[in-house]
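**Student:** model this:
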Amino acid sequence: MTIVINMRRGLDKRKLMVAARLIREGKLVAFPTETVYGLGADALNERAVRRIFEAKNRPADNPLIVHIADFEQLKELAQEIPKEAKLLAERFWPGPLTLVLLKAENVPRVTTGGLDAVAVRMPAHEIALALIRLSGKPIAAPSANISGRPSPTTAEHVAEDLYGKIECIVDGGETRIGVESTVIDLTERPPVLLRPGGLPLEDIEAVIGKVRIHPAVFGKKTDVAKAPGMKYRHYAPRAEVIVVEGSRERVEAKIAEVVEELKRKGLRVGVIGRESYGADEFYHLGETVEEVARNLFRALREMDKRGVDVIVAEGVEEKGLGLAVMNRLRKAAGYKIIRV
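**Tutor:** Sure thing, here's the model as predicted:
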């Protein structure tokens, strides 16, 4: 049985002590962050961390992100803290930024996907921070969903995938950003963007200078995943996804054409974007890139509920959060992309 703790009205430390005790006991707790819901366990408890992989059906070489509530905890997890890490943490923590550093000896390899590096971030969410502090543990937490599925931005999404498989879900309402954290590898020179996310690359480069973008961000296959979302198919609904990207006018014309063609084949078609283009189902993602990011995973899950066969997704410009949105859409589509 899974306990659901309702905190939609805000942090209640008395209630949260139940979840904190479960973390200390080696159990699994789903909790909200500013990005998506995480599935948490004591990052230094090897048995507990293995249960995360089992519950999610997650490949063992897909590393986890360790969540902390205090910069001092980083010293317990990393061999060394380079100056770039201090600068970025000072500027952006708590926030949607994950730093990859050489791991300390006490961090189990199961937590890092077998790598010598550990991914760490400090979430900007009062419930997440309180859970870490009350448990007294750094918390390893990937997204709280079945691996490969769209990430959860509500407790209901978590329950759809994991109810009965984990001990507790802390319901803190809908997440604010809607896409996962940005991951920067500081074990390389220059630093490398491993995954675009809730913090735009432009903001990071304004602090530490030029950052190289890993080819996996744009779909090139990689044998080693130094961050979540690099190696395997992610964020995918059950329906087929097709992404149409390019100039706005051409994209609009092409989506209308694709929708008409698919419907002629007898398929039930959904569109996620700014307009319906004659589709059977439509989800308006929003007018700003921030709204699109916030609504993206909810839209993909909603289209599955509506029973569509194909989802046609309208691309956005790859600036700011747009880089993260397009990374998620392309992966959800298995790189079935129409460029116009």
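**Student:** contacts and neighbour counts: CA atoms only from here.
**Tutor:** Noted.
**Student:** can you tell me the closest non-neighbouring residue to Asn45?
**Tutor:** The shortest distance from Asn45 to any residue other than its chain neighbours is 6.9 Å, reached at Gly26 (C-alpha to C-alpha, 6 or more residues apart in numbering).
**Student:** in three-state terms, label the one you found for me.
**Tutor:** Assigned state for Gly26: coil (three-state reduction, DSSP: H, G, I helix; E, B strand; the rest coil).
**Student:** tell me where the stretch 1-150 of the chain has helices.
**Tutor:** Secondary structure of the stretch 1-150 of the chain, counting by DSSP state H, counting those that start in this stretch: helices at 13-24, 46-56, 71-77, 83-92, 126-135.
**Student:** of these, flag the one that's most buried.
**Tutor:** helix 126-135 (a mean of 21; mean count of other C-alpha atoms under 10 Å).
**Student:** and the angle from that helix to helix 13-24?
**Tutor:** Angle between the axes of helix 126-135 and helix 13-24 is 60 degrees (criterion: axes from the mean of the first three to the mean of the last three C-alpha atoms, to 10 degrees).
**Student:** separation between the residue nearest to Asn45 and Glu46?
**Tutor:** Applying C-alpha to C-alpha, to the nearest Å, the value for Gly26 to Glu46 is 9 Å.
**Student:** likewise for Glu76?
**Tutor:** Distance from Glu76 to Glu46, counting by C-alpha to C-alpha: 16 Å.
**Student:** contacting residues for the residue nearest to Asn45?
**Tutor:** When contacts are counted by C-alpha atoms under 8 Å, 6 or more residues apart in numbering, Gly26 touches Ala41, Asp42, Asn45, Arg47, Ala48.
**Student:** the structure of the following sequence is requested for comparison with the preceding one:
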Amino acid sequence: METEVLQLKSPTDPEVIEKGAMIIKNGGLVAFPTETVYGLGANGLDPKAVAKIYEAKGRPSDNPMILHISSQEMLEELVREIPKEARDCMDMFWPGPLTMIFYKKDLIPDKVCAGLDTVAIRMPSDPFARALIQASGVPIAAPSANTSGRPSPTKAAHVLEDMAGKIELIVDGGPTQVGIESTVLDMTVDPPMLLRPGGVTLEDLKELLGDVDVDPALLGGKPKEVLHPKSPGQKYKHYAPKADCLLFAGNLKNVAKEVNKRIKENPNKKIAVLATEETMDLYTEKPYLLINMGSRDHMEEIAHNIFNSLRECDEEDVDLIFVEGFSFQGMGQGIMNRLLKACGGKVVLGL
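**Tutor:** Now for the predicted structure:
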């Protein structure tokens, strides 16, 4: 299969929308930009089309997907009930980077939900994504458009690297805005439970809803044994670069001191350090690759750059990656969730 790449001439380029919608309607796969990361989309009501996503990604069959919708009316057709708290979240955060889990209606194939009675749904804020869904006339099942387990794609080039020859079309809408996947909130329990942090923070949710539980394994680095995960990212290793990755948490000067020591101890290794604006000058033992993820005063910038930084390490074929840690507050929670999984739970604490 030859994969076509089309660049958007406008956020709602009619020619690209028409072509993408035709592929979706015919049971094919389209990679497209959202505000979070690039998604790999198929008709979410067609089990054969959804099966192609699993095949293209090499995705485990018990890892559920997220359905993307273009209107609240579409949601009514897909779920059995919408709690008041969910409607409040829709009013505040939709369209945007919040996924909510509901009890599904029977028209949603088991393949989308990995056999569960629940379905994860969100309405993206990206104008192209919503226009594609509307033109397709169906909810679009769309996990991240990468090989399963690799860093998520925030640029069309990342998608092409993983999906060339496996899918019909990649829509190039430039770099994504948020850079990490959506927040996932389970609305089938009381109080609602945060299953994955993202662009909508726990603090945002608590301010609106009051009481919000947090999955106790949410920030655990090593994958937990979850028999039936409700949300993508709960069961399997995610976001991992090719090289071994180690996360350092603590006082920033001590972190840099420890990293400098380890660089010196490994003179024959190609080492990458993922640092920040505030710490770049602290690395006196210069690594093979020193990447500035952004300023700690602008955590959205760091979230935007994480996956691109990890993929840059892959491109440079490094042997080791050392990454600075962050606070678990606000957007830092989503950042640390991704970094812990990328590092497979390998953390140097107490510095």
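**Student:** what's the closest of the contacts of Gly26 of structure 1 to Arg233 of structure 1?
**Tutor:** Ala41 (23.6 Å; C-alpha to C-alpha).
**Student:** correct me, but the closest one touches Ala20?
**Tutor:** No: at 9.9 Å, Ala41 of structure 1 and Ala20 do not qualify as touching, with contact defined as C-alpha atoms under 8 Å.
**Student:** pull the contacting residues for the residue opposite Ser231 of structure 2 in structure 1 once aligned.
**Tutor:** Residue pairing (TM-score structural alignment): Ser231 of structure 2 is matched to Ala227 of structure 1. For Ala227 of structure 1, the set of contacting residues under the criterion of C-alpha under 8 Å, 6+ apart consists of Asn62, Pro63, Leu64, Ala119, Val183, Leu194, Arg195.
**Student:** now Ala31 of structure 2
**Tutor:** Under the criterion of C-alpha under 8 Å, 6+ apart, the contact list for Ala31 of structure 2 reads Tyr38, Gly39, Leu40, Gly41, Ala145, Val159, Ile167, Leu169, Ile170, Val171.
**Student:** show the contacting residues for the fifth one.
**Tutor:** Put plainly, it is Ala145 of structure 2. By C-alpha under 8 Å, 6+ apart, the residues touching Ala145 of structure 2 are Ala31, Tyr38, Gly39, Leu40, Lys57, Ser152, Pro153, Val159, Asp162, Met163.
**Student:** out of those, who's the most crowded?
**Tutor:** Across these, the neighbour count under other C-alpha atoms under 10 Å reaches its highest value at Tyr38, namely 33 neighbours.
**Student:** can you give me the helices in the stretch 251-351 of structure 2?
**Tutor:** Under DSSP H, counting those that start in this stretch, the stretch 251-351 of structure 2 gives helices at 252-265, 299-315, 331-342.
**Student:** and those helices: which comes nearest Asp211 of structure 2?
**Tutor:** Using C-alpha to C-alpha and comparing the helices of the stretch 251-351 of structure 2, the one that lies nearest Asp211 of structure 2 is helix 331-342, at 17.7 Å.
**Student:** aligned to Thr98 of structure 1, what sits in structure 2?
**Tutor:** Applying TM-score structural alignment, one finds that Thr98 of structure 1 aligns to Thr99 in structure 2.
**Student:** am I right that Leu185 of structure 2 is in a strand?
**Tutor:** Yes: under three-state DSSP, Leu185 of structure 2 sits within a strand.
**Student:** wait, it sits on Gly198?
**Tutor:** No: contact criterion C-alpha under 8 Å: Leu185 of structure 2 and Gly198 do not qualify, at 10.2 Å.
**Student:** quick one: neighbours of Glu275 of structure 1, just the number.
**Tutor:** Other residues within reach of Glu275 of structure 1, judged by other C-alpha under 10 Å, total 17.
**Student:** next one: the one 10 residues further on
**Tutor:** By other C-alpha under 10 Å, the residues close to Leu285 of structure 1 number 24.
**Student:** who touches the aligned residue in structure 2 for it in this structure?
**Tutor:** Leu285 of structure 1 maps onto Met293 in structure 2, with residues paired by TM-score structural alignment. Applying C-alpha under 8 Å, 6+ apart, one finds that Met293 of structure 2 lies in contact with Leu274, Ala275, Thr276, Glu277, Glu301, Ile302, Asn305, Ile306, Ser309.
**Student:** and the last one, what does it touch?
**Tutor:** With C-alpha under 8 Å, 6+ apart as the criterion, the residues that contact Ser309 of structure 2 are Leu274, Ile291, Met293.
**Student:** distance check, the last one against Ile302 of structure 2.
**Tutor:** Which is Met293 of structure 2. Using C-alpha to C-alpha, one obtains 5 Å as the distance from Met293 of structure 2 to Ile302 of structure 2.
**Student:** next one: the residue nearest the centre of structure 1 from Arg238 of structure 1, what distance?
**Tutor:** The residue at the geometric middle of structure 1, judged as the C-alpha nearest the mean C-alpha position with C-alpha atoms, centre = their mean, is Glu180 (3.0 Å). Plainly put, Glu180 of structure 1 is 20 Å away from Arg238 of structure 1 if you go by C-alpha to C-alpha.
**Student:** next one: Arg264 of structure 1
**Tutor:** Distance check for Arg264 of structure 1 against Arg238 of structure 1: by C-alpha to C-alpha, it reads 21 Å.
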